[in-house]
Each structure stands twice: as structure tokens, then as C-alpha cells.
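Engineer: predicted model and sequence below, questions to follow.
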Amino acid sequence: MCGITGLFDTRGVRNFERATLQRMNDAQFHRGPDAGDLHLEPGVGLGHRRLSIIDLATGQQPLFNEDGSVVVVFNGEIYNYQELVPELQALGHVFRTHSDTEVIVHAWESWGAECVQRFRGMFAFALWDRNQQSFFIARDRLGVKPLFYALLDDGTLVFGSELKTLLAHGGLRRELDPLAVEEYFALGYVAEPRCIFRQARKLEAGHTLLLRRGQPLPAPKPYWDLRFTLQRRVGLEEACAELDARLKESVRLRMIADVPLGAFLSGGVDSSAVVAHMAGLSQSPVNTCSMAFADPAYNEAEFARMVAERYHTNHHVDMVDSEDFGLVDTLARLYDEPYADSSAIPTYRVCQLARTHVKVALSGDGGDETFGGYRRYRMHLMEERMRRALPQGLRGPMFGLLARMYPKADWAPRVLRAKTTFEGMSRSAVQAYFHSLAQLRQPQRDQIFSDALKRELGGYSAEAVFERHARKAGTDDPLALIQYIDLKTWLIDDINTKVDRASMAHGLEVREPLMDHELVEWCASLPSALKISGQEGKHFFKKALEPRLPHDVLYRPKMGFSVPLARWLRGPLRQRVRDSLLGGAMAATGWFNARAIGQLIAQHESGAGDHSRALWTLLMFDAFLRNVAGVGAASEVRGLDLAPA
């Protein structure tokens, strides 16, 4: 796990200044505090910060092939590298290290851009081939590792693991993209490939970009997509047995390390499943790390303890203060783009705890998306059954009227006693799913956006993100469709972003057995009825784990990793909300309606409404403006300060 950055002259062979590349590399020092180095030649500059995990003695980067004509910088892990080494040796390649990085340069020499098809892991890398005059960047299938890039006005392509490395170059225009602002306020993040700065982009998950000097910048090329075939005909018992074997293999691959290794243990099904398999594969007790919350409404520590005791782990617990809201500015500097998931706070803390005991931690991320665990999936399926029973011409006007008339609908079934449900019933399946997930729904965004921002948007809605992915999903199965959308949006842009930045802030590598692409592909081949049965999500996943985990861990209500936002915003953060959202950087943009925001604040403070999600989203946008965009502050990019604000 590392940080990569660099420069490529798309027009010629200018000599880049070493000081510029050094500054870019230093901006991501936290991603690789163990070592760092640069490579410069005419028209090319590559930088790397190393977090040493495998081959501690000889795995330094940038790393070259035998004759020095191919050089790579790499962030992540190729879990099947040991299988690829003998195959590449048989093709004539000579290995000088025992690192997975060297597999990449030789795989490129043998298979070219198709080399990514052979890699099983999480990765982002950049490679320069002097003989072919080719510059190649790639990102893993499920977007575990990030990669930002931008084509500057002078023809320089700049790239990096984090946006701050591009900003450190000095040539990136800090012009905000209004469409990205709309996506942020709708989704809580900026959806790839868009970036908050108009000139920059994210390389999408499962994509590569191949550049040749003197040629225009091409469009990124997809090399992988997930197909929900749902055609594998297996019974519950057979599916459970195969899942157990596949999960064991995925965990085993991610336990390869030359440094102390452990796991996050939240007390939920996913992390508990990972720990159970780790314990079965380990000769010594597994190191586990959990967060306890002072507020019992958010505390899962007891369930984590049950699993830790069952498998005799070396269990470490840290308490998150109920008033741990001092990370607002730290998170803004860490994430670079506005990011509204408040669970970033406990995630930051659990990574901080884990790093005091281990250098690599396995997580349970990806389980809900892969196995159908979210409560919203079950609600969507109930709504979808009703949507399909009524034609849109009847359903739209009828439920649209009910939504406007709510809350007086006592005659309706319990599932329909909600304004959100009525609104969802009046829409298409994709529109309804977007509406149910929206951080601020369209009416709220219309209220807080100024006329100036609305003109900039030109009618654009973030709903287009979901519609774009839905067109590519290749399925009309109600569950598979929204799983596909989540795997392309929420998982990559929220979950993976959160974990990558929080872990890298502390020099911790996090690995994700439930996001193994072969496991995900296999699960996508199974019927949806195995994933959700009645009101039970993750049906066959939980059944497979019954011999390994306590019943109370498997079948208790899902709690989530959240914080008491509503209380914070009415209490200790009350004055900051007023100061930040009604003036300063927010006002300086000219993009927000202060009167509408003031009404949200007043209603929340009085208890007339719970606008905590909206206010937190606004507060984090203000923190981004001040700490990253330079609005209302000095515009230069300063070194990342990871100390709590």
C-alpha cells in the first residue's frame, strides 16, 4: 500500500523539474512513510511513497525491468503474484526481487495492456515503456485504490493517488465543477469519473488509459464489468458450501504479509465472517480491533467481544467519545473533495487504533453490496413489486398526489405510511432508488442552490449518474439492478474512498476479502432469492456462517457505523454551523441561498425537523472550500496536517 504520482509530457520531451515532482510526492507522505523515491527522464517523471508490506528489503519503487526500459510505480497488492512469477519466468523474464510490483513490469512486457486481466487484487499503477513510447495507467476492478489525473494547459498529464498531489503541482486550475457540486449534495460524494475540480478526473474502476507521445489524450478503456447472470442453479446447501470455500481462499490470499497483520471487528456479520476464517487459517491468535461508542445506541462492542472470545483473538477496543466532532477540518484536508459520510469519523479512529498494533488489517467492506445486506434493498423490492403491478400512467399521478398529501394516510399499509415511499412509488425503479439514497433530495437542493448555480447546472441532475449505470447493468432483476448501481457508485465513491483515506492517513493497509472480484462474479451468478429471502438479507451468506458465528451476531438488526449528528448540530456544533453556513466561504461562492439554509438551521435547532444530513453535508462542503479550494483563505496547497483540528 503506497502513494504514486507523476508527470507525462503528451506533446514532447520536456525536462520536468525535480523540485516539482518532489513536492507532489511529499504531499502524499502519509501514504508511504517508510520510503520514497523519484525517477526522471525527458518527458516523464514518476514518484512513489512506500508503505513496506511485502519484500521489505528489495521492493523499492520506482521499479524497472531487466534493461531499465520499463518502469512502474504501484499502489496496492497483487494477491496472485506468486502464481504469476513461474509463468513469467517460463517466458524468459528474470526476477530480481520477491515483490508483487515486479510482476507488473514483466506482465506488461508479455501481455501489454491486457496484463490487468491477469491480476487479482487491489491496484492503481502507472507504467512507462521507453521502447514503445507508451504511458499506461490502470485501476483495479472494484476501485479499492484511487487514481486522479488531469491534462494541464501545457500538455502535461499529472496523476496521483490523491487529488492533493495534483494540486501540489501548481498548474491545476482550482475551478469548481458545478455538476460535481450537484452530485455531492445529492449523493454525499462526487461520483467518478468526475472530480470537484473541473480540470481533473478520476480513472474509473476497471479502466485503463494508454497514452502515446504526440497523440491526443484518449478516452479511458474499460477492461472489466460485472454481469449479473443469476443463472447458476444451485440449492441453498450447495451455495453455502461453495461460499465457505471461496471466502476461505479470499481471506488466505489477503493474509500474505511480511509485517504484523490483523482485522477490524465491528461485531457485524461481515467483519465477523472475515475474523472467523482468519482464525482458522492462522497459527497464532488474530489481532482484532474494535471501536466502542459512549452512546449505547451506536455501540456494537458487545457483539465484537462475543466473536473475539469465541476465536481467542488479541482483541483491542478503543472508546469513541460521543463528542468526537473535532475532525471536521482534518477530514476535509484528508479527503480533498467534499465528502459527507459522517462515519468517516469512527473509521478514522479505528484505523488510528489498528495502526498501533498492526500494519495490515482485513475488513468486511463490500459484504452488503455483494450479498444483499442493506435494509434499503428489501424496501426497494417491496416497492418494486407494487410498481410492477400498476401501470406508470396510473401509478405516477396517484402516488404523486399521495406524496403531496402526506402525512394523512392512516388507511394505507404500514410500508406505505411514509412520504418517501409514496414519492418512490410515483417514479421508475432507478429514479426511486436514487431518491431513497439522496443526501439532499431535489426539493431541498432547489431551495439551497442559488439561481446562479442553477444556471450553471443547466438542468443537470445527479440522477443521471444512476441512469448511466442502469443502462449498462444488463439486467432487469430488481435486486441485481440496484446492486450493480451500488457497486458502481456507493461502494467505490463512498466506502472505498472512506477506508482508503482514513487508513492511509495512519500508514495502515486495509484489505477487503469480500471484494475479491472472483467472489463477486460468482455471487452475481446466483439467483437473487438466495441473497434476500422474505425479510432476511444476506440469506445464504448467514446460513453459511451459522457453524462459525453466534446466532445473535448473525441475526440481530444492523446498526451501522454512525455518529449522533442531530445532537451535535443542535449542541456543540451549533455556533459553528451558523458561522460557517451563513457567511464566509459558502457566501463567497455565490452558489447558495443563505435564507433557505437559515431556515434549515432554525428548524433543526428548534426540533421542528431533523435536517442533520443536510446540515452536515453543507458543513463539510464549507470545510472543503476553506481547507482545500482556498475560498476565503490562502490559495496555495499546504502540506497535509493530519493532527485533529
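Structural biologist: Received, thanks. Since this is a predicted model, take the numbers as computed values, not measurements.
Engineer: going by C-alpha atoms from here, please, whenever you check contacts or count neighbours.
Structural biologist: Fine.
Engineer: mind checking the SS state of residue 262?
Structural biologist: Following DSSP: H, G, I helix; E, B strand; the rest coil, residue 262 is assigned to strand.
Engineer: residue contacts, it?
Structural biologist: 286-289, 358-362 (CA atoms under 8 Å, 6 or more residues apart in numbering).
Engineer: find the residue at the geometric middle of the chain.
Structural biologist: residue 496 (2.3 Å; CA atoms, centre = their mean).
Engineer: one step back: of the contacts of residue 262 - the most surrounded one?
Structural biologist: Highest neighbour count within these: residue 288, with 28 neighbours (other CA atoms under 10 Å).
Engineer: quick check: the gap between that residue and residue 7.
Structural biologist: 40 Å (CA to CA, to the nearest Å).
Engineer: take a look at this one as well, against the first:
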Amino acid sequence: MCGISGIFDTRGTGTIPRDLISRINNVQSHRGPDENEVHLEPGLALGHRRLSVIDLATGTQPLFNEDGTVGIVFNGEIYNYLELMQELNDLGYRFRTRSDTEVIVHAWQAWGEACVHRLRGMFAFALWDRKHQTLFLARDRMGVKPMHYAWLPDGSFIFGSELKVLTAHPGFVRDIDPLAVEGYFSFGYVPDPRCIYQNAHKLPAAHTLTLRRGDAGRPAPRPYWDVRFTNDNPIKLQDAQAELRERVRESVRLRMIADVPLGAFLSGGVDSSAVVATMAGLSSTPVHTCSIGFDDPRFDESSFAQQVADHYRTDHRLDIVSSDDFDLIDTLAWLYDEPFADSSAIPTYRVCQMARKHVTVALSGDGGDESMGGYRRYRMHLGEEAVRGRLPLALRRGMFGPLGRWYPKADWAPRSLRAKTTFQALAMDSVQAYCHSMSQLRGDERRALFSPAFQRSLGGYGALEVFRLHAEQAQTEDPLALIQYLDYKTWLVGDINTKVDRASMAHSLEVREPLMDHLLVEWLATLPSDFKIRAGQGKVIFKQAYEPLLPRDVLYRPKMGFSVPLAAWLRGPLKDRVRLALLGERMRDCGYFNPVTLRRLVDEHNSGLRDHATALWMLLMFEAFLRLNEGAAPHG
């Protein structure tokens, strides 16, 4: 696992200073502490920070072919690299290393841009072909590994694993994108392909970008893969369970290849437990497992993790995190480079910190909920869809719209009485309703939060457009498949993968996700949706498939999640910090927010009248971003 960076002069072959590429490359030194290399030639600079995992002796980057005409900087792992190496050997290509990096170089020589179709893994890379004066960027299908890029005013193109690589360049203009701010306060992250800055972009998952020196204009990223939900596989459920176990076994086996210590996260949930059980069946020695527990029993799952660890006799490590572990706010703001409000980034950071003391590579269970229908919101959405399917939209708007407006927001009430969001969703179409349920702050809440001037700067844009654009590409009428597809394109990439990548790379830890293997994802998309959700139960096929391997109370207990006691923090030890940050000059002077709303949110939460923990945490993380990026300015 590594950090990559580069500068490409698209119009000429001027000299790029060595100290410039070294400086922007070194801001991500945490991603690769083992080696620091740069390559310079007229009009091009490539930088690489290496965390050595495979081919420790000869895998140095930037890596070039034999005659030095094709080179690469690469972040990730190609799990089928040994097969590709043999295929390329048969085609006459010769290898000087045993690294997956050199496989990509020769794959480009053999197949050109189509090489990405051959790669099975997580990756973000930039490849330079000197003969054709071409720079080729690619990102893996599920968006596990990040890639940021920007065009500078002088026509130069820069890229890097993290946004801080771009902002470290003196030519980068840090104008904040108001549409990204709208996206953040809807979803809690800035959805791809936007960045918080107007001039920066994320290369979308499963996309490539090809630049040729001398070409006019700025080329757009191009997709090379997408998941298609057919839901038409005729396989029987019992046979599908057996095949699922075999496919997961193969995916885990490929991800256990490493030349450094390897282990797994074990949360006590279904997904990580299944991964550990599979690893144990593939390993002749005890699997290293790592868990985080909480001193607050409402958030602690460590006893379930211990059950699995005991069952498979893993070499298990447990750290207990204090319920007052909130001192990472500024650390997280620096790591994520742009506002990021998933508070589970705190325990994720801690489990990565602990794991790195014992292993260099850790397998996780991320991606299972999205592929196999594990979220409670999926079941709720399907219930709402049943109502939406019986009543026309116009009637639903007239019936449920007023109820959604008038029904109180009963945060204090039992869940069964919190009907406001459901009424609002029933007055919407399917895509709008799912966007509504995924929004941390709903449309009316954002309108109250934003100042009139900031709302005008949005020009009528709303975060719903993100979901609308993806829904147009989904090519499915199945209600569950549609929202799974939307999660693949938004939540999984923008929140889950971003969270894990930055938290793990902060500690130079490589995390691999076997449940995000694209061949597994493609196969799961062929299964009928009632294999995933049936009779109000999520992940039916997965849980039944692993009944022989895992304790029943691990499989069928209520999902807890990786949560922290936000509401208590914000009323207690963080109370003064929240008031100072949100009601201070920085938030007032930036011009984004209505100061009356900010004060109301703080006062109502502190008094206990309402629970505004979500909004306050988002605002607190946004203020931390502004404070660490004082040079950033509103666009326009």
C-alpha cells in the first residue's frame, strides 16, 4: 500500500523542480514509510511513498519496463498478478521483479487501456508511456483506493492519493465548491467526483483518465466497468449458499498473499466473523485478530468478537476505548482533507492504530451489507416501496406530504413513534425517498441551516442530483437492487472506503476487503433479491451459508454498528468547544450559515430539548476543516 503523486505538463516539456515533487509527495509520508522515490523527466514528475507488502526487495517505484519507456506509480494490490505474470510471460514479456506493479506495466504494453479489465484487486495508478506521450490514470472497480486530480491555471495536471497532495502545490487554487458543501451537509461526506475545492476532482470508481500531451481540451474520465443487477440466477438457495462460501473462500485466499505479518479486524459482526472463519480454514497457524471494545456497554460488541476468536483459537487482541475518546477531531480533519462527518472514523482510527502494532496487512468485512442486504434501511425502504407501489405519487403527496410537515420530529420517542421521516419518504418517488433516508440533514434542515446568500450560490442545485444521476445508470427495476446500486456509487465509496483508507493509511496499515471482490459482487447481483431480504430478515443467504461455521447469536443478533456516544459528548465534555466553534467568528464570517439556526441547534441540544448531535458533529467537523484550511475561500 502506498501513496502516489505526480505533475504532468500537458502542453510542453518544461523542467519540473525536484523539490516541488518531493514536497507534495512527502505530505502523504504516512501512506508509505518504507521508501520515498521520485522520477523526473522533461514535463513529467512522478512520486511514490511505499509501504512494502509484496516483493520487499525489488518492488521499488516508480517502476519502469526494460527500456525505460513505460513507468508507473501504483497504490494497491493486484490479487491475480501471478496468473497475469504467467500469461504475459507466455506473450514474451520478461520480468525483473516478482511484484504486481511490474505486471501492470507489461499489461499496458500488451493490452493498452484495456489492461484494467484484466486486473482483479484494489488499485489506483498512474502510468506514463513516453513513446506515445500518454499519462493513463485508473481506479479500481469498487473505489477502495483513492485518486485525486486537478488542472492548474498554467495548464499543468497534478494528481495524488490524497487531496493534501494537490493543496500542497503552490499553484493550486483553494476555492471552496458550494455544491460540495451542499453534498457534505446532506451525506456527511463530499460525494464523488466532487472535492471540497472547486478545482479538484476524485477519479470515480471503475473509471480511467487518459491524457496525451498536445491534445486540446481537458479529457473526461471514462467508465470501464459497472455492476449490473439481473436478479435472474435460477440457482436454488441452498446451492447458492454453498457457492457463496466457495467464492468468499477464494476471495479471502487471494487476499492472504503477503510477505509481511497479516491478520484481520474482528468486530463481532457477521461479515468480519465470516472472513475470520474463512481465514482460519485456510491457515495452518492461528489468525491474528484485532478488536476494539468500548467502556460503554451500549456500544460494545467485544464479547461477540471474543466468541469467534475463542471458537477459532485466533491470536486475539482487544483494546478498550474510552467513551470520552473524542480528542481526534483535529487529527481526523487533517487526515480526511475535506469535511468528513462519519463519527465511526474515531473507533476505525483506533482499531487500525492497534492492529498496526501486530500486523502490516488486515482483512476486513466491509462491503457485505451493501452486497447482501444487511442494512435496516433496506428493509424499511422495501416496506415503503410496497405502499408507494399501491398509491400514485400525486395521491401520496397529498396524503403523506402534510403529515410529513406537521408530524413532530420526535427524537426522544420510541422508534415506532418516529414517523416524520417515513411520512416524508412516502410523499416522494423511490430515488428521492432513498436519498432522503440517506441524508444526515434533510432538505428542510439544510435550508434552515444555510444563509440566504449561500443558498443563492447553489443556483437551485440539490444533493438529490447525485442520486438521480446514478439511478439513470442502474438499469434495474428491482427496488432492492436499485438502492444497493446507489450505495455502491455513493455511500460505499464516499463514506466506508474513504473512512477505512485514511484511518488505515494514517498508521501505514494495508486493509483488504474480500467481500468487495468484483467477481463476487457481480455474482451476488445475479441472485434474486429475496435471497438477501426475506420475511423482514436481512442477509438471508449469508447468514444461512455461515450457520455451520459461526455461533448463532453472532449471526442473528441485532446489528449494532461501530458507534460512539455523540449526543452525550456534545452535551458534556465537548459542550464548550461546540459553542465556541459554532458560534465563533470563523463560522459566522464564512457566510455559509444562518447564525440564528446555529445558536438554536446549540441551545436546544444543550438543554436536552432536542437531539441535534448529527448536525452539531457535522458542523464541528466543518469548522475544524475551515480552521486547518484558513487559505480556503468561498467560490466566487
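Structural biologist: Received it, and whenever you're ready, just let me know what you need. Please read these numbers as outputs of a predicted model, since none were measured by experiment.
Engineer: am I right that residue 319 of the second structure is in a strand?
Structural biologist: Yes. Assessed by three-state DSSP, residue 319 of the second structure belongs to a strand.
Engineer: neighbours of it, just the number please.
Structural biologist: Neighbour tally, residue 319 of the second structure, other CA under 10 Å: 15.
Engineer: show me where the stretch 151-300 of the first structure has strands.
Structural biologist: Under the criterion DSSP state E, counting those that start in this stretch, the stretch 151-300 of the first structure contains strands at 156-160, 200-202, 207-212, 221-222, 261-264, 287-293.
Engineer: and the stretch 351-500 of the first structure, by the same measure?
Structural biologist: Under DSSP E, counting those that start in this stretch, the stretch 351-500 of the first structure gives strands at 360-362.
Engineer: any idea which element residue 149 of the first structure lies in?
Structural biologist: In this structure, residue 149 of the first structure sits in strand 148-151 according to DSSP states H and E.
Engineer: what packs against that strand?
Structural biologist: Applying 3 or more CA pairs under 8 Å, 6 or more residues apart in numbering; DSSP states H and E, one finds that strand 148-151 of the first structure contacts strand 156-160, helix 163-169, strand 200-202.
Engineer: want to try a markdown table for the strands of the stretch 151-300 of the first structure, with distance to residue 48 of the first structure as columns?
Structural biologist: Shown next, in a markdown table, are the strands of the stretch 151-300 of the first structure (distance: least, CA to CA, whole Å):
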| stretch | distance to residue 48 of the first structure |
| --- | --- |
| strand 156-160 | 10 |
| strand 200-202 | 19 |
| strand 207-212 | 19 |
| strand 221-222 | 25 |
| strand 261-264 | 23 |
| strand 287-293 | 29 |
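Engineer: of these, which approaches residue 309 of the first structure most closely?
Structural biologist: strand 287-293 (10.9 Å; CA to CA).
Engineer: the closest one vs the second structure, mean deviation?
Structural biologist: Compared with the second structure after fitting, strand 287-293 of the first structure has a mean deviation of 0.2 Å; criterion: mean CA distance after the TM-score superposition for the first structure.
Engineer: tell me what that strand is packed against?
Structural biologist: strand 261-264, helix 301-310, strand 314-320, helix 344-355.
Engineer: which one of those is the most hemmed in?
Structural biologist: The highest mean neighbour count among these, using mean count of other CA atoms under 10 Å, belongs to strand 261-264: a mean of 26.
Engineer: run the chain-centre distance for that one.
Structural biologist: Computed by CA atoms, centre = their mean, to the nearest Å, the chain-centroid distance of strand 261-264 of the first structure equals 19 Å.
Engineer: corresponding residues in the second structure for that strand?
Structural biologist: Aligning strand 261-264 of the first structure against the second structure (TM-score structural alignment) gives residues 262-265.
Engineer: quick one: that stretch to the first structure mean distance?
Structural biologist: Relative to the first structure, stretch 262-265 of the second structure is 0.1 Å off (mean CA distance after the TM-score superposition for the first structure).
Engineer: who's in contact with whichever helix in the first structure runs longest?
Structural biologist: Looking across the first structure with DSSP state H, the single longest helix is helix 236-253. Under the contact criterion CA under 8 Å, 6+ apart, helix 236-253 of the first structure has outside partners 79-80, 274, 277-278, 281, 513-514, 516, 519, 530, 540-541, 543-545.
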